[in-house]
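> heads up, no residue letters with this:
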């Protein structure tokens, strides 16, 4: 048996593995940034194209929406819960990777909000990657954005979470071919008259 039902456990394992890898990468790089830099300190990596700059963000992704950390904590919890709920239908490998990236990113920032200073559930997210004309961000933010872009691509291509594909739109109509001239009765070439 190799149908969608048989693939679901494997896809869920893939989702969990991608989420765990994203969470681990995010946590490890944040801890490395905390150990290497003082708040506000900036290190050029590729000139001005890429810099490592340690900042603490109490708002949303990419240092936006400061002032209501508890709201973003609840949003992250809702995102994770929704992905777990949707995973019941998961039979697509591509969607498993996408949802794993989004879930891992959400969990990465959720851990910061739950446990980092200044207070439980009001913690500041550690951001440390800076590129020109873009807010400072972290690996978790990157996973969320990449996962979101891939989700749009999958939806655009008609790939569903259960592994099925949307039917191609009809290229023509299903109208019956023009009917032949209707016969109104017995046909006689001579009009029914004998010579």
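Alright, I've got the coordinates. Because the structure is a prediction, the values reported are computed rather than measured.

> When you work out contacts or count neighbours from here on, use the C-alpha atoms and nothing else.
Noted.

> ranges for the strands of this protein?
For the chain, strands defined by DSSP state E occupy the ranges 42-46, 50-57, 125-130.

> A further structure is provided below for comparison with the first:
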């Protein structure tokens, strides 16, 4: 089961990374900053934006910190693969890894320079310039969905090693026991 989980993690990360890079390439070649494209009746706008910060442009003055945090996250996910036996956790971690690597690539290889590159964002909901929600990219979506999935897995007692925590049906406050699922 470990091998299957690691393969799922790798393929999920690769898919997220490739989709992110493809959409960024198409956006930088096909969109012009300041000229959004309205689609789906205005529900979505494609607006080319280069973001030096995190979500909602937070931390714009600290662009160099984001690649360092990403490297720590990538290392942590790598360490998690040693005990990974859960396919749902593999999907969650794969999404986080793919998204992290997608934005890391921008931080390392895009202008204005290494560890200070601006992330390419292009998806704006309900308005062309992020008036109602942050402008984001596929990597951001992968990260968000992966983190939400990981939180749900934790809340439901699913463990990365494939076991599941269950609560005993007694009146005592003994900790839950592990069972394989």
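Cool, got the structure. Small disclaimer: the values here were computed from a predicted structure and weren't measured.

> Identify the residue spatially nearest to residue 87 of structure 2, adjacent ones excluded.
In this structure, residue 87 of structure 2 finds its nearest non-sequential neighbour in residue 5, 4.9 Å apart by C-alpha to C-alpha, 6 or more residues apart in numbering.

> so what corresponds to the one you found in structure 1?
Under the alignment (TM-score structural alignment), residue 5 of structure 2 pairs with residue 11 of structure 1.

> Out of the strands of structure 1, flag the one nearest residue 80 of structure 1.
With C-alpha to C-alpha, the closest approach to residue 80 of structure 1 among the strands of structure 1 belongs to strand 125-130: 17.2 Å.

> thinking again about what came up before, just name the most buried of the strands of structure 1.
Mean neighbours per residue, mean count of other C-alpha atoms under 10 Å, is largest over the strands of structure 1 for strand 125-130, with a mean of 26.

> Where does that strand end up in structure 2?
Residues 119-124 of structure 2 are matched to strand 125-130 of structure 1 when aligned by TM-score structural alignment.

> quick one: the matching stretch to structure 1 mean distance?
Here the mean offset of stretch 119-124 of structure 2 against structure 1 after fitting is 0.1 Å, by mean C-alpha distance after the TM-score superposition for structure 1.

> ok, which stretches of structure 1 are helices?
In structure 1, the helices defined using DSSP state H lie at 4-36, 69-86, 93-115, 139-156.

> any chance of the ones you listed in JSON lines, with distance to residue 63 of structure 1 and mean neighbour count too?
Below are those laid out as JSON lines (distance: least, C-alpha to C-alpha, whole Å; neighbours: other C-alpha atoms under 10 Å):
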{"stretch": "helix 4-36", "distance to residue 63 of structure 1": "15", "mean neighbour count": "18"}
{"stretch": "helix 69-86", "distance to residue 63 of structure 1": "11", "mean neighbour count": "16"}
{"stretch": "helix 93-115", "distance to residue 63 of structure 1": "12", "mean neighbour count": "25"}
{"stretch": "helix 139-156", "distance to residue 63 of structure 1": "10", "mean neighbour count": "18"}
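
> Dump those into JSON lines; add distance to residue 54 of structure 1 as well.
As requested, these are exported to JSON lines (distance: least, C-alpha to C-alpha, whole Å):
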{"stretch": "helix 4-36", "distance to residue 54 of structure 1": "7"}
{"stretch": "helix 69-86", "distance to residue 54 of structure 1": "19"}
{"stretch": "helix 93-115", "distance to residue 54 of structure 1": "14"}
{"stretch": "helix 139-156", "distance to residue 54 of structure 1": "13"}
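
> Fine by me, thanks again.
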